[in-house]
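Chemist: Whatever this is, show me its structure:
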Amino acid sequence: MGNENICIFSLWIILGNIFATFSSDPEAAAGVFVNATATPPPATTEWITDYTDIVSKFSLRSSDIPDDDMCYIVAGSPETIKECEFNSETQTFVVIHGWTVTGMFESWVPKLVTALYEREPSANVIVVDWLTRANQHYPTSAAYTKLVGRDVAKFVTWLQKELQLPWERIHLLGYSLGAHVAGIAGDLTDHKISRITGLDPAGPTFEHADDQSTLSRGDAQFVDVLHTNTRGSPDRSIGIQRPVGHIDIYPNGGTFQPGCDIQNTLLGIALEGIKGLQNMDQLVKCSHERSIHLFIDSLLNTQQQSMAYRCNSKEAFNKGLCLSCRKNQTTSILIFQRCTCIFTVLK
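Modeler: Okay, the predicted model is just below:
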């Protein structure tokens, strides 16, 4: 791992520690810690129908006000489904954020909500709020993915049974730690979820974890993963390096994204003056968050579908062995970005 990357990763952790100090999470204050490698309890009928311990919140965002939690759907309270005007006849997207150093939703959340509504105007877009657990020291928040995954599994299972929703219409989208939350939820539901999209799943503490603790291809009927920040040694890169889905896509090799170097990021922060100090975390997560923006771009630019090259290994791709233009060597990637260089591992 290069010195620059070590400094960046260290800064990311330091920023998290500073902001986590101000967290008001009662579980953290009480010293609660969940082992990130522990196997969650089996999804028995009794366990998955107990909604009393759900801490996460589930807001149905609107296309008119995508940046506000205007209405919460509460598991076990069917009246909230009607109050939030949930549409049981269409697709449901569940968006799950990752670790946060500010304790607030990041700017990409309303952007993704808006893009999903533009692609599917009649859809339901639910945003999972686990901010209090995500605003801890990174290892603590990483461990909390177990509990948040259980919350999501309970919520989705309750909603499906309450409305008799076809499982084929449920799609979980998770970023960073949220990708592993989605995977854990998919592993715990009593029926396989249709699709999970992992947007640069977090690497630290998950690179060598078992399938029950991470996003894996057994968590849904189809698991697609976008890797954009896999620089560094295994388990120390911000994004997970190994393929974990049915299809794993590595734009620009997946290690580091164009325009995310320190000079460009610092320049962007400097141009915003004092306000730029609030965006210091962009220095660290530029490539990491690029996964979200590439996915958003793919939703909004349906007329310019990108092509990916199938490849058995990164080494083969780097040698140019996978760049044949023959028809059987390329594949169109469903709702993904326009990009000049994509490395894909198919399992």
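
Chemist: rest of the way, CA atoms for contacts and neighbours
Modeler: OK.

Chemist: Show me where the protein has its helices.
Modeler: Listed in chain order, the helices of the chain (DSSP state H) span residues 3-20, 26-29, 45-48, 79-83, 108-119, 131-134, 138-163, 177-188, 262-271, 282-300, 314-318.

Chemist: Look up how far F256 lies from the residue most central in space within the chain.
Modeler: Centroid-nearest residue in the chain, with Cα atoms, centre = their mean: Y175, separated by 1.6 Å. Remark: distance between Y175 and F256 (Cα to Cα, to the nearest Å) = 17 Å.

Chemist: now do L299
Modeler: In terms of Cα to Cα, L299 sits 22 Å off from F256.

Chemist: which residues does the closest residue to W130 other than its chain neighbours contact?
Modeler: Setting aside the residues directly before and after it, W130 is nearest to S56 in space (Cα to Cα, 6 or more residues apart in numbering), at 5.0 Å. By Cα atoms under 8 Å, 6 or more residues apart in numbering, the contact list for S56 reads 128-130, 148, 151-152.

Chemist: one more, for comparison:
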Amino acid sequence: MKTAVVLFAIFGFAFASPAKLRTETVPEETIGFGTKYLIYRDEAGKFHFEDLTRDVPTPRATIDDVTIYFYTRRNQDKPEVFKTGDLSGLLNSRVYDSKIPSYFIIHGLNNNFESAMFQVLRPAILDKVDVNIFVVDWSPIANRNYLTARGAVPQIGKFVGDFINRMMDHFKLPTTMFRIIGHSLGAHVSGVAGAEVTGLADYIIGLDPAGPLFTVANKDNRLDASDADHVHIIHTSTSTLGFSPPIGDVDIYPNGGSSQPGCGLDLIGTCAHSRAYYYLAESIHSGGFGTVNCHNYKAFRNGECDHNHNSRLGSLDVDRSASGVYYLDTNSDYPFSLS
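Modeler: Here you go, the predicted model:
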């Protein structure tokens, strides 16, 4: 979700202990169902104001609202296009290879298949590995408003998960051949898709999962650690747009997670929110950013955790030995990695 969101009024807070991490201290959740109003900016630069307390009809997404743009190394600039309702488009593909892994990449609010995250991540992945990339475009719903888009997350995720199940059934593929990456609302769509998959997808990478109107308690409509064999989350805007508490197997908070260096006075969080996919893209090329397991960012900065477990942010070979909350610092511009 390249869209920016400003939280104008927060009435109440949702505090919760992380499911898998009993000893870590992380930024507290200050966004959820207590949020009343927000303003966001679309990719055209237009601002939108929403009252999150108003009633809206339950969104009824259909398979026609989800389009797949399919890329490989053999068609990097000319995607094949098909719907998620059946496998006919994929079965007629000239470039699909069932013997290589498949990545599903999912956008957030007011994005589409041409948005910045795809322009950054798609070439980074294909430059590194020979894989199938399924760019999931759900813009007919995601481009309406936040309330509608957030409400449609379970339906969109189910469509994607069902499509993966049909692929597994038809091509006799193991779940280890499927990886899912989602940004903002798309991170939660990824979680629902993973939960829908028969068995466990290999991994999910959640890029700054959206915070407004999501809570720790309700795991059914958001990303959580049970949605794949490994769930790797990068938090970059917990003070504005992102979900603050740890909800994955590994939760990484670059620069503390609330804001990012080089973003200036990023009041509406646009810059920090987008940094998640820029960090991931760079990590794919470099093999990952060094991170340290620590109970909070202050302790990390003070060197109190220097002898704790080291892991890495991102890369396509996620570190399954890692568990818990990790911190790192970055540069303010590319290259972001200090290591």
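
Chemist: TM-score for this pair?
Modeler: TM-score of the superposed chains, computed with TM-score structural alignment, normalised by the length of the second structure, equals 0.73; 281 aligned residues with a Cα RMSD of 3.3 Å.

Chemist: Can you show me the strands along the stretch 1-150 of the second structure?
Modeler: Using DSSP state E, counting those that start in this stretch, the strands of the stretch 1-150 of the second structure run over 4-10, 35-41, 47-51, 67-71, 80-83, 102-106, 132-137.

Chemist: so which of these comes closest to L200 of the second structure?
Modeler: strand 102-106 (14.0 Å; Cα to Cα).

Chemist: Out of the strands of the stretch 1-150 of the second structure, which is closest to S93 of the second structure?
Modeler: When these are compared (using Cα to Cα), the closest one is strand 80-83, at 7.3 Å.

Chemist: Mind giving me the packing neighbours of that closest one?
Modeler: Counting contacts by 3 or more Cα pairs under 8 Å, 6 or more residues apart in numbering; DSSP states H and E, strand 80-83 of the second structure is packed against strand 67-71, helix 88-91.

Chemist: Now with 7 Å, please.
Modeler: Where contact means 3 or more Cα pairs under 7 Å, 6 or more residues apart in numbering; DSSP states H and E, strand 80-83 of the second structure is packed against strand 67-71.

Chemist: with the first structure superposed, average distance for the strand it packs on?
Modeler: Strand 67-71 of the second structure differs from its equivalent in the first structure by a mean of 1.4 Å after superposition (mean Cα distance after the TM-score superposition for the first structure).

Chemist: which bit of the first structure covers that strand?
Modeler: Taken onto the first structure by TM-score structural alignment, strand 67-71 of the second structure occupies residues 57-61 there.

Chemist: do stretch 243-260 of the second structure as well
Modeler: Aligned by TM-score structural alignment, stretch 243-260 of the second structure falls on residues 240-257 of the first structure.

Chemist: Next, the distance between the ends of that stretch.
Modeler: 15 Å.

Chemist: Could you pull out the buried residues of it?
Modeler: 240-241, 243-257 (16 or more other Cα atoms under 10 Å).

Chemist: next one: stretch 204-224 of the second structure
Modeler: 204-216, 219, 221-224.

Chemist: Could you do stretch 310-329 of the first structure as well?
Modeler: 310-311, 314, 317, 322-323.

Chemist: Now for those residues: which two are most distant?
Modeler: Using Cα to Cα, those reach their maximum pairwise distance at K314 and L323, which is 12.2 Å.

Chemist: Now the terminal residues of stretch 231-250 of the second structure, how far apart.
Modeler: 7 Å.

Chemist: what does that stretch contact?
Modeler: Stretch 231-250 of the second structure has contacts (Cα atoms under 7 Å, 6 or more residues apart in numbering) with 5-7, 18, 26-29, 203-212, 224-225, 230, 251-254, 257-260, 268-269, 272-273, 275-276, 322-325.

Chemist: Specify the stretch among the strands of the stretch 1-150 of the second structure that is closest to Y96 of the second structure.
Modeler: strand 132-137 (6.8 Å).

Chemist: so how much does the closest one differ from the first structure once superposed?
Modeler: Looks like 0.4 Å for strand 132-137 of the second structure (mean Cα distance after the TM-score superposition for the first structure).

Chemist: next one: that strand to chain centre, how far?
Modeler: 14 Å (Cα atoms, centre = their mean, to the nearest Å).

Chemist: And stretch 139-150 of the second structure, by the same measure?
Modeler: Between the centre of stretch 139-150 of the second structure and the centre of its chain there are 16 Å (Cα atoms, centre = their mean).

Chemist: and it, which stretch of the first structure?
Modeler: Residue span in the first structure matched to stretch 139-150 of the second structure, by TM-score structural alignment: 131-142.

Chemist: Would you mark the buried spots in that stretch?
Modeler: 131-138, 140-142.

Chemist: before we move on, the earlier item: mind putting the strands of the stretch 1-150 of the second structure into JSON lines with mean neighbour count?
Modeler: Shown next, in JSON lines, are these (neighbours: other Cα atoms under 10 Å):
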{"stretch": "strand 4-10", "mean neighbour count": "18"}
{"stretch": "strand 35-41", "mean neighbour count": "19"}
{"stretch": "strand 47-51", "mean neighbour count": "14"}
{"stretch": "strand 67-71", "mean neighbour count": "23"}
{"stretch": "strand 80-83", "mean neighbour count": "18"}
{"stretch": "strand 102-106", "mean neighbour count": "25"}
{"stretch": "strand 132-137", "mean neighbour count": "24"}
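
Chemist: and those as a markdown table, adding distance to G264 of the second structure?
Modeler: Output for the strands of the stretch 1-150 of the second structure, formatted as a markdown table (distance: least, Cα to Cα, whole Å):
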| stretch | distance to G264 of the second structure |
| --- | --- |
| strand 4-10 | 15 |
| strand 35-41 | 17 |
| strand 47-51 | 20 |
| strand 67-71 | 34 |
| strand 80-83 | 39 |
| strand 102-106 | 27 |
| strand 132-137 | 31 |
